[in-house]
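1. I would like the atomic coordinates for the input below:
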Amino acid sequence: MTMGSEDPKALARRIVETMHAKGRAYAFLDLEILDVGPGHAKARMKVREDFLNSHGICHGGLIFTFADTVFGFACNSRNEASVGTSCDITYLRQVAQGEILTAEAKEIHAFGRGALFDIVVTDHDGEKVALMHARSVQTGGSFLPEQESPA
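-> Below you'll find the model as predicted:
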């Protein structure tokens, strides 16, 4: 669902900014939204001390949460309310405190009410840290309410 004549990239930005403002988990991650467009989102976060596991490296669950969050931004970016139905992640290397991670989600295939996404998490040098493959389904309706028509 598009909202009138609003540019699709501007609409996607507005949706993601609304999600970011409303989602309490997003505040915990302290992520920065870098780019967003229809079927696409990119964000960055810094690995803090409270992200570390008992091995002194970033907990995989937080890398997963970061990738899943960016996936959520991408799958809602067209203003069609969507949720994830499955995710698979592969961790490629450990991540230390202080590292800056970037996650980029891209829609690779859409079908009916569903879509498939690839999410790549990289470090500050652009080296891959984790790869996620995810599936979403539209739940019906729009994420943002439709703008009222002028009288």
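
2. CA atoms for contacts and neighbours, from now on please.
-> Fine.

3. What's the separation between Phe66 and Leu101?
-> 9 Å (C-alpha to C-alpha, to the nearest Å).

4. Next: Met19.
-> 20 Å.

5. The two: which has the busier surroundings?
-> Leu101 (24 against 18; other C-alpha atoms under 10 Å).

6. Without its sequence neighbours, what residue ends up closest to that one?
-> Using C-alpha to C-alpha, 6 or more residues apart in numbering and skipping residues adjacent in sequence, the residue nearest Leu101 is Asp123, 4.7 Å away.

7. quick one more, to check against the first:
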Amino acid sequence: MNVKATLSPDDLARACADAMWKEDDASQGLGMEILQIRAGEAVMTMTVKPHMVNGHGIAHGGFIFLLADSTFAFACNSHNERAVAAQCNITFIRPGKLGDRLVATAREISRTGRSGIYDVRVTVDETAIAELRGHSRTIGGAWVPAAATDAKAR
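-> Okay, the predicted model is just below:
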């Protein structure tokens, strides 16, 4: 089957996300959900649970980072090239609280050769609580093998 010819870029992104999600025990184990996947973009959510709150009574920054990082990962893997984070920087703007539904939105800023840059905004309702800038690097391999085979044949 010629997958690349039959899938739009957004459909291919969704197929990549489905394949990646099956292997992503970390995101699943933290209760994350994928809300939207498009080529170069991802939106994910996670609710702050009691085990995610620190000694200040606010969401531990590590959990906020995990959500942003997972969302970044789904965005940078949406082109059917396996990619990993090379570097990430996060700025915490406001605290998250127990019970907050965090929403992370990642968008591709640039992608050239093996490198990509992505911005991720984490919000509660419409209020930004963190911003992450992630740099990705492709490592070889594809999430949807038939599409990779079609791309090599061209």
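
8. re the thing from before, surely the residue nearest to Leu101 of structure 1 and Thr102 touch.
-> Yes - with contact defined as C-alpha atoms under 8 Å, Asp123 of structure 1 counts as touching Thr102 (6.3 Å).

9. Compare those two (neighbour count), which wins?
-> For Asp123 of structure 1 versus Thr102, neighbours defined as other C-alpha under 10 Å are more numerous around Thr102 (25 against 18).

10. how big's the offset between the strand or helix carrying that one and structure 2?
-> Using DSSP states H and E, Thr102 of structure 1 falls within strand 100-111. Once fitted to structure 2, strand 100-111 of structure 1 is off its aligned match by 0.7 Å on average (mean C-alpha distance after the TM-score superposition for structure 1).

11. Report the buried residues of that strand.
-> Neighbour counts over strand 100-111 of structure 1 (16 or more other C-alpha atoms under 10 Å) mark 100-107 as buried.

12. again, but for stretch 109-123 of structure 2
-> Within stretch 109-123 of structure 2, the residues scored as buried using 16+ other C-alpha under 10 Å are 115-123.

13. residues in contact with the residue nearest to Leu101 of structure 1?
-> Taking C-alpha atoms under 8 Å, 6 or more residues apart in numbering, we find Asp123 of structure 1 in contact with 99-102, 129.

14. Repeat that for Ala74 of structure 1.
-> Contact partners of Ala74 of structure 1, counting by C-alpha under 8 Å, 6+ apart, are 36-41, 105-107.

15. The same query, at a cut-off of 10 Å, please.
-> 12, 15-16, 36-42, 68, 82, 104-107, 117, 119, 136 (C-alpha atoms under 10 Å, 6 or more residues apart in numbering).

16. mind listing which of those residues are in helices?
-> 12, 15-16, 68 (DSSP state H).

17. got a winner among these for most neighbours?
-> Using other C-alpha under 10 Å as the neighbour criterion, Ala12 leads those with 27 neighbours.

18. Does Ala74 of structure 1 belong to a helix, a strand or coil?
-> Classification of Ala74 of structure 1 by DSSP: H, G, I helix; E, B strand; the rest coil places it in helix.

19. do you know how far it is from Met19 of structure 1?
-> Taken as C-alpha to C-alpha, the span from Ala74 of structure 1 to Met19 of structure 1 is 11 Å.

20. Confirm that Ala142 of structure 2 sits in a helix.
-> No - Ala142 of structure 2 sits outside any helix when classified using three-state DSSP, being coil.

21. ok, it touching Asn77?
-> Yes - contact criterion C-alpha atoms under 10 Å: Ala142 of structure 2 and Asn77 qualify, at 8.9 Å.

22. Tyr91 is in contact with Cys58 of structure 1, correct?
-> No - using C-alpha under 10 Å, Cys58 of structure 1 makes no contact with Tyr91, being 11.2 Å away.

23. What are the boundaries of the strands in structure 2?
-> Counting by DSSP state E, the segments of structure 2 that form strands are 33-38, 41-47, 83-92, 101-112, 115-124, 127-138.

24. Mind putting those into CSV with distance to Thr149 of structure 2?
-> Below are the strands of structure 2 laid out as CSV (distance: least, C-alpha to C-alpha, whole Å):
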stretch, distance to Thr149 of structure 2
strand 33-38, 21
strand 41-47, 24
strand 83-92, 18
strand 101-112, 21
strand 115-124, 22
strand 127-138, 17
